[in-house]
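A.B. asks: Okay, sequence plus prediction incoming.
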Amino acid sequence: MSDRVVGEDGPSGGEADEVRRFWGRLGLPGLVDVHTHFMPERVLRKVWEYFDGLGPLTGGLEWPITYRQEEAARAALLREFGVRAFTSMLYPHKPGMARWLNDWAVDFARRTPDCLHTATLFPEPDVEAYVGEAVAAGARVFKAHVQVGAYDPADELLDPAWGLLAEAGVPVVIHCGSGPAPGKHTGPEPIERVLKRHPRLRLIVAHLGMPEYGEFLALARRYREVRLDTTMAFTDFTEDFRPFPRALLPALSELGDRILLGTDFPNIPYPYLHQLHALERLDLGEEWLRGVCHDNAAALFRLGAAPAVSPGGGPPSRTR
């Protein structure tokens, strides 16, 4: 695996320096990562156990967790990397779970000002009510996980919630592609049914829609508010089993203003730096890379300007 700067005791300080040099070379004030996971510790431990056990939703792949640290250490490391803003992607796998996850996320956002207040949802009778409560409480992004939740995103129970989020302009990061393993309701067709009803819904398709890359890029062409995140795409790990077709690189370039950096930190089987180098080696140009790594998400979430920081300087501004 390339970019190996993680030792037996966790990430080395050298990785943080390299990450800062990466965005410093681009003249950026830092990074914005729209796909990072923070959730109640007991829930996260269960997620890690699932990866350790090679559960079916991992596609049976060996998946060592690179950043298996306590919550405060993980947040501190993102700051060392120079991540201006990140998310607390969390998701329910059964009814009755989303509301208490959202309650936890309110507290996490309060004590973590550089986290974009994140919420989640599930198809259940009270979904419109608690989504409305989360938006009123300041949620800036939602997470939906069609694969883990095993639900149809076009379920009628979700329709009022999608409408509410579309009206509020709150983006939704949604894992809806059929990778690393397909689910009953994954793929582009259920998502297009949602978008036909709510064309202004700001969906951010996780993992570039892996492995239905072309189909989800086509959806982004048809629906102006559809975006995609780069989570795990183009890395050596993913290219081994779900490679991105090089014939689609022109489409990726054309839609450059709607591609956002995502990483899946901390649940990745390689160093954070490798995701950045994987984007760089696409050779789509520095303007594209600046947009993906910072500017597109900064505009979407209205982060405001931040002064450029030298790669060896202090932490970047995290103006919200």
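C.D. replies: That came through, no problem. Residues are numbered from 1 along each chain as shown.
A.B. asks: From here on, just use CA atoms for contacts and neighbour counts.
C.D. replies: Noted.
A.B. asks: how about the helices in this structure?
C.D. replies: For the chain, applying DSSP state H gives helices covering 13-25, 41-52, 71-81, 98-111, 127-136, 146-149, 159-168, 188-197, 213-222, 236-239, 249-254, 272-280, 286-290, 296-300.
A.B. asks: So for the fifth one, what gets flagged as buried?
C.D. replies: Taking 16 or more other Cα atoms under 10 Å as the neighbour-count basis, helix 127-136 is seen to contain the buried residues 127-128, 130-132, 134-135.
A.B. asks: In CSV: these, plus distance to Leu44.
C.D. replies: Formatted as CSV, these follow (distance: Cα to Cα, whole Å):
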residue, distance to Leu44
Val127, 23
Glu128, 26
Tyr130, 22
Val131, 22
Gly132, 26
Ala134, 21
Val135, 24
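A.B. asks: of the residues you listed, closest to Gln69?
C.D. replies: Using Cα to Cα, Ala134 comes nearest to Gln69 of the buried residues of helix 127-136, at 27.9 Å.
A.B. asks: next, the one to line up against it:
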Amino acid sequence: MSEPAEAAGVRAWTDGLGLPGLVDVHTHFMPQNVLDKVWAYFDSAGPLTGRPWPITYRAEEERRVELLREFGVIAFTSMLYPHKPGMAGWLNEWAAGFAARTPGCLHTATLFPEPGAAGYVRRALDDGARVFKVHVQVGGFDPNDELLDAVWGLLADSGTPVVIHCGSGPAPGAHTGPGPVAALLARHPRLRLIVAHMGMPEYAEFLDLAERYEGVHLDTTMAFTDFAEELAPFPAGELKRLEALGDRILLGTDFPNIPYPYGHQLHALERLGLGGDWLRAVCHDNAVRLFALSQGIHREAKETS
């Protein structure tokens, strides 16, 4: 399918729900040298994936932003993350610049357990960061590391959402799974955590945490798609809870690092059969509320599309 036809199909799907556009809380933009390494990992079917993973939207940064706008995405993130100490600060500097030059981008930042983490997290918040990304699996760290105590306090106090990859998919890590996150929330119950990938494959356990803590959300990234269902199918018995938590589920896609067209994520959500109100909440309304998005960001994004 050509890109114009694909974009028209996504917009038609969104229009059919009566939405002004989509809000995607899990898209990746990062320095090109870092992104090149991520793409090389997927190209090699790295040990965490163990299967072919073609990058559907391998394009220059400007074109990737244009594609999101053509799809009718009115707000999106620039998820980026360090895998070792000393990276988070300069990644945050890059992300601040990207957000400043990219209408519709929710200013994203990241962190790592290291001395000085509280300092650069505070600077990022002062500079206008709207959302943080934490990758427990890639970083290989315990979210309860004492070096992060002050950081979690800052994020809880500010009410800043944190997208956290903490499920054990595609392969378990030393600190993945619901246990470390449950321990973190017991100490910081006001945290606004967005569990990436619906907590795949520990879907039920992360739904438990969302039911227990009102600040816990989950993003749909790759969940319910054909690709993910082969690896970690969502339990049919949990659909009622998924429907009941409809005000806490957010659209995420992993764009551009997905092995299928963008619209497949949307159709995968639709085929759950949870109805138009649920889809409208997930694909737009919940994120608008969580991030206090104004009509201004909607107009700004549309004017550049």
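C.D. replies: Arrived safely, thanks for sending. Keep in mind that this is a model prediction, so the values were computed, not measured.
A.B. asks: Can you give me the TM-score here?
C.D. replies: TM-score of the superposed chains, computed with TM-score structural alignment, normalised by the length of the second structure, equals 0.97; 304 aligned residues with a Cα RMSD of 1.6 Å.
A.B. asks: could I get the helices of the first structure as JSON lines with distance to Gly60 of the first structure?
C.D. replies: Listed next are those as JSON lines, based on distance: least, Cα to Cα, whole Å:
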{"stretch": "helix 13-25", "distance to Gly60 of the first structure": "29"}
{"stretch": "helix 41-52", "distance to Gly60 of the first structure": "9"}
{"stretch": "helix 71-81", "distance to Gly60 of the first structure": "26"}
{"stretch": "helix 98-111", "distance to Gly60 of the first structure": "27"}
{"stretch": "helix 127-136", "distance to Gly60 of the first structure": "32"}
{"stretch": "helix 146-149", "distance to Gly60 of the first structure": "15"}
{"stretch": "helix 159-168", "distance to Gly60 of the first structure": "33"}
{"stretch": "helix 188-197", "distance to Gly60 of the first structure": "23"}
{"stretch": "helix 213-222", "distance to Gly60 of the first structure": "21"}
{"stretch": "helix 236-239", "distance to Gly60 of the first structure": "13"}
{"stretch": "helix 249-254", "distance to Gly60 of the first structure": "28"}
{"stretch": "helix 272-280", "distance to Gly60 of the first structure": "22"}
{"stretch": "helix 286-290", "distance to Gly60 of the first structure": "32"}
{"stretch": "helix 296-300", "distance to Gly60 of the first structure": "32"}
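A.B. asks: between those helices, which one is nearest to Thr87 of the first structure?
C.D. replies: helix 98-111 (9.1 Å).
A.B. asks: Run through who's touching the closest one.
C.D. replies: By Cα atoms under 8 Å, 6 or more residues apart in numbering, the surrounding residues in contact with helix 98-111 of the first structure are 39-40, 88, 90-92, 115-122, 130, 134, 137.
A.B. asks: give the contact list for the aligned residue in the second structure for Thr36 of the first structure.
C.D. replies: Matched across to the second structure, Thr36 of the first structure falls on Thr27, judged by TM-score structural alignment. Listed by Cα under 8 Å, 6+ apart, the contact set of Thr27 of the second structure reads 76-79, 252-256.
A.B. asks: Out of these, the closest to Leu242 of the second structure would be?
C.D. replies: Nearest to Leu242 of the second structure among those, with distances taken as Cα to Cα, is Gly252, at 15.4 Å.
A.B. asks: What residues does the closest one make contact with?
C.D. replies: 24-27, 196-197, 219-222.
A.B. asks: repeat for Asp247 of the second structure
C.D. replies: Per Cα under 8 Å, 6+ apart, neighbours of Asp247 of the second structure: 278, 281-282, 286.
A.B. asks: got a winner among those for most neighbours?
C.D. replies: The member of these that has the most neighbours, counting by other Cα atoms under 10 Å, is Val282 with 25 neighbours.
A.B. asks: what about the helices of the first structure, which gets the closest to Pro307 of the first structure?
C.D. replies: The nearest among the helices of the first structure, by Cα to Cα, is helix 13-25 at 11.7 Å.
A.B. asks: Mean distance between that closest one and the second structure after superposition?
C.D. replies: Following the fit onto the second structure, the mean deviation recorded for helix 13-25 of the first structure is 0.4 Å by mean Cα distance after the TM-score superposition for the first structure.
A.B. asks: by how many degrees do that helix and helix 71-81 diverge?
C.D. replies: For helix 13-25 of the first structure against helix 71-81, the angle by axes from the mean of the first three to the mean of the last three Cα atoms, to 10 degrees is 40 degrees.
A.B. asks: start and end residues in the second structure for helix 13-25 of the first structure, please.
C.D. replies: With TM-score structural alignment as the criterion, helix 13-25 of the first structure aligns to 4-16.
A.B. asks: And for stretch 92-111 of the first structure?
C.D. replies: Under TM-score structural alignment, the match for stretch 92-111 of the first structure is residues 82-101.
A.B. asks: how about the nearest residue to the residue sitting nearest the centre point of the first structure, chain neighbours excluded?
C.D. replies: Residue closest to the average C-alpha location in the first structure (Cα atoms, centre = their mean): His35, at 1.9 Å. Leaving aside its sequence neighbours, His35 of the first structure sits nearest to Gly262 (Cα to Cα, 6 or more residues apart in numbering; 4.5 Å).
A.B. asks: Just give me the match in the second structure for that neighbour.
C.D. replies: Under TM-score structural alignment, Gly262 of the first structure pairs with Gly252 in the second structure.
A.B. asks: Please apply the same query to Gly209 of the first structure.
C.D. replies: Using TM-score structural alignment, Gly209 of the first structure sits opposite Gly199 in the second structure.
A.B. asks: Could you do Ala129 of the first structure as well?
C.D. replies: By TM-score structural alignment, Ala129 of the first structure lines up with Gly119.
A.B. asks: what do you get for Arg242 of the first structure?
C.D. replies: Aligned partner of Arg242 of the first structure by TM-score structural alignment: Ala232.
A.B. asks: Which residues are in contact with that match?
C.D. replies: Per Cα under 8 Å, 6+ apart, neighbours of Ala232 of the second structure: 169, 200-201.
A.B. asks: and if we set it to 7 Å?
C.D. replies: For Ala232 of the second structure, the contact set (Cα atoms under 7 Å, 6 or more residues apart in numbering) comprises 200-201.
A.B. asks: and it, how far is that from Asp43 of the second structure?
C.D. replies: Remark: distance between Ala232 of the second structure and Asp43 of the second structure (Cα to Cα, to the nearest Å) = 21 Å.
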